[in-house]
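Asker: after the sequence you'll find the predicted model.
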Amino acid sequence: MPTLDPVDVGEHVCWIVDPAQGYMAATSTFLADGELFGDKVVIVGSLREPSPSVSPPRDAVVVDPRLIRGTGPTLDMGSMLGLVRREADRAGRQGYRALRVLAVMDQLVPPDAGADMLIDHELRMDEFVADRAAIMVCAYGRDRFGAATLDHVACVHPNELGSRWTGPSFRMFNSGPGSWSVCGVVDADGAAAFSAALTAAAVLSPALRLRFDELELMDAAGMRALAEVAARAPVRSITVEGANPTVRSCWEMLGYGSYEAPVELTP
């Protein structure tokens, strides 16, 4: 995704902001489209760079990050999810087409927040966007977050703006109630991020469904991550749908077909 211009209802975007580009270059059209299409605009955090050419729409809701994060070290991203849910409900009653959210994550995430915590938050936001008339753009400053964190966070967004470092080459995103699509390649480089994403998704749904229709490859490390999460997570079952013959054969060859973890692979 080269710009935010084509972002539409139902999309959840990870925007990795380059310090040289800044927020202004990609923000103006995204905000202006809120008024153009009749969306309610919510900005969580400031745009950091005051500019007369970029200002929030007249009816935009601008949220002080301290209302979300508080003043202590604890990251309470559940408050952010609660806020956007309430604004989505209001937007529907007020006659808006959708809720259009820009979250400046630089101002929301404390320095000690780990990638696993952010993955959990982003999957919850993705589930929200898939279920409501909403657009969600999560902006992460490249100079604020490390390469590994950005790679892990980008994996749990269906769309991405801004090139990232070479890292995990899969994506996992919501595809319906209790269902998550996994596409790309899950290998040793992405096994840790995949494990964190599965763990977070298992908390959201005790009967978890994974769609592998667009999965190109899963190596032994990815399969081990799936089996280990299934064994330890609070989940009754994990059903993998759309697994290709190679994935199913390797799963059996590695002995996971008779493993105690409640995982079932289907064509």
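Answerer: Perfect, I can see it now. Numbering: from 1, shown residues only.
Asker: hey, let's count contacts and neighbours off CA atoms from now on
Answerer: Fine.
Asker: my read is that His152 contacts Asp120, right?
Answerer: No: counting by Cα atoms under 8 Å, His152 does not reach Asp120; the two are 10.9 Å apart.
Asker: all helices for the stretch 1-150 of the chain, in order.
Answerer: 24-37, 65-69, 77-93, 115-131, 147-154 (DSSP state H, counting those that start in this stretch).
Asker: nearest to Met172, of those?
Answerer: helix 115-131 (8.5 Å; Cα to Cα).
Asker: buried ones in the closest one?
Answerer: 115-116, 118-130 (16 or more other Cα atoms under 10 Å).
Asker: mind listing the helices for the stretch 151-267 of the chain?
Answerer: 191-204, 220-232, 245-253.
Asker: can you check what angle separates the longest one from helix 220-232?
Answerer: For helix 191-204 against helix 220-232, the angle by axes from the mean of the first three to the mean of the last three Cα atoms, to 10 degrees is 30 degrees.
Asker: Ala200 is nearest to which of the helices of the stretch 1-150 of the chain?
Answerer: helix 115-131 (5.0 Å).
Asker: try this one next to it:
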Amino acid sequence: MDDLRPGDHACLTYSDAEERLDIVAAFVRDGLGAGQKVICFTDVGGQVDVANELAERDVKPANGGQLAIRDNDAAWLSAGRASATNMIEMLSGELETAHRDGFAGLRVTADMCWATRPVAAVDELLVFETRVAGLFADGRLTAICQYDRQSFDQVTLAFAAKAHPRAVAAAVYYEDPLLRICRQHAPPGIRLAGEIDYRRVPELNQALAEALRLGGDIHVNLTHLTFMDAAAAAALGQAALSLQPGRAMAIVCGRAVRKVLDLVGVPDQPAVRIRLAHGRP
């Protein structure tokens, strides 16, 4: 994400919904800050969810219709069918509208899952990804196409990766079947999912050290962490102690993890703010 530039056409393949939303939020926030028009395409009924998730990640759209969240079906399907020609014409029209309205450019991010429905044609999606390159030539259009690894077959995923000049992903500090530690883009910090104990404290410290170097408050997302031992909780406490005055560590977690944090005294530190994740045990 940090290396994405105007005119880039990038592919995001994901299996973690939270990671996907973090990257999308960072993409949207950067576009708004650059004075670009931003359009997010999502599933029918998902517009409100996307708006809420962006707000949860501190994405605050400016006035004047700079950010639009639109339904996939209405945008990509015509008479129940996908047409690469129609999709390219639609994007070309949006690009010209953004230019006419005085925006610095157009950013588009789209969840491509609509192509997996029976009424859609995956072959038209492949044609679209091949032919759309011409719209990026002058640097006014920047786009991220989102591909869910659980929805698309491996052949389509491989084609998508090849068809896009760039790829975006979260920085992963550690991953195995039980634990994933990665960078969180928005708000900036780290995210842990699974289970962590004393054996993975070095990897946790590595992730925390980078977050400390970034400056500002550190956000530690433990929403999907189901187990944490005292050693890992103590590592968070040590990182919080090293914060300079004026900086804070914001932790979101479930009740089980909160109990461990309480046990080692993490919430007692003035720089620490803890919030329980809604609906998490």
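Answerer: In hand now; what should we look at? Since the model is a prediction, treat every value here as computed from it, not as a measurement.
Asker: need the TM-score from the superposition.
Answerer: The TM-score (TM-score structural alignment, normalised by the length of structure 1) is 0.52; 160 aligned residues with a Cα RMSD of 2.7 Å.
Asker: returning to that earlier point: using JSON lines, lay out the helices of the stretch 1-150 of structure 1 together with distance to Ala201 of structure 1.
Answerer: Shown next, in JSON lines, are the helices of the stretch 1-150 of structure 1 (distance: least, Cα to Cα, whole Å):
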{"stretch": "helix 24-37", "distance to Ala201 of structure 1": "29"}
{"stretch": "helix 65-69", "distance to Ala201 of structure 1": "23"}
{"stretch": "helix 77-93", "distance to Ala201 of structure 1": "15"}
{"stretch": "helix 115-131", "distance to Ala201 of structure 1": "7"}
{"stretch": "helix 147-154", "distance to Ala201 of structure 1": "14"}
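Asker: out of those, which gets nearest to Arg232 of structure 1?
Answerer: Evaluated with Cα to Cα, the helices of the stretch 1-150 of structure 1 place helix 115-131 nearest to Arg232 of structure 1, the distance being 16.1 Å.
Asker: after superposition, how close is that closest one to structure 2?
Answerer: Comparison of helix 115-131 of structure 1 with structure 2 after fitting gives an average deviation of 2.2 Å (mean Cα distance after the TM-score superposition for structure 1).
Asker: and Ala32 of structure 1, how far from Asp8 of structure 1?
Answerer: 13 Å (Cα to Cα, to the nearest Å).
Asker: looking at the helices of the stretch 1-150 of structure 1, which is nearest to Pro56 of structure 1?
Answerer: Closest among the helices of the stretch 1-150 of structure 1, using Cα to Cα: helix 24-37, at 6.5 Å.
Asker: so what's the residue count around Gly114 of structure 1?
Answerer: 11 (other Cα atoms under 10 Å).
Asker: next one: the residue lying closest to it once chain neighbours are set aside from Ala191 of structure 1, what distance?
Answerer: Spatial nearest neighbour of Gly114 of structure 1, excluding adjacent residues (Cα to Cα, 6 or more residues apart in numbering): Thr149 at 7.6 Å. Counting by Cα to Cα, the gap from Thr149 of structure 1 to Ala191 of structure 1 is 14 Å.
Asker: kindly report the same for Glu127 of structure 1.
Answerer: 22 Å.
Asker: on that earlier part again, so which of the helices of the stretch 1-150 of structure 1 comes closest to His12 of structure 1?
Answerer: For His12 of structure 1, the closest of the helices of the stretch 1-150 of structure 1 is helix 115-131, at 6.2 Å, according to Cα to Cα.
Asker: and that closest one, what does it pack onto?
Answerer: Helix 115-131 of structure 1 is packed against helix 77-93, helix 147-154, strand 170-176, helix 191-204, with contacts defined by 3 or more Cα pairs under 8 Å, 6 or more residues apart in numbering; DSSP states H and E.
Asker: what helices or strands is the first one leaning on?
Answerer: When contacts are defined as 3+ Cα pairs under 8 Å, 6+ apart, helix 77-93 of structure 1 packs onto helix 65-69, strand 99-104, helix 115-131.
Asker: switch the cut-off to 10 Å
Answerer: strand 40-44, strand 61-63, helix 65-69, strand 99-104, helix 115-131, strand 134-141 (3 or more Cα pairs under 10 Å, 6 or more residues apart in numbering; DSSP states H and E).
Asker: Thr149 and Ala191 of structure 1: which is more packed in?
Answerer: Taking other Cα under 10 Å, Thr149 of structure 1 and Ala191 do not tie; Ala191 has more neighbours (22 against 16).
Asker: state the distance from that one to Val185 of structure 1.
Answerer: Between Ala191 of structure 1 and Val185 of structure 1 the computed distance is 10 Å (Cα to Cα).
Asker: quick one: residues contacting Leu67 of structure 2.
Answerer: Counting by Cα atoms under 10 Å, 6 or more residues apart in numbering, Leu67 of structure 2 touches 28-29, 31-32, 36-40, 51, 60-61, 107.
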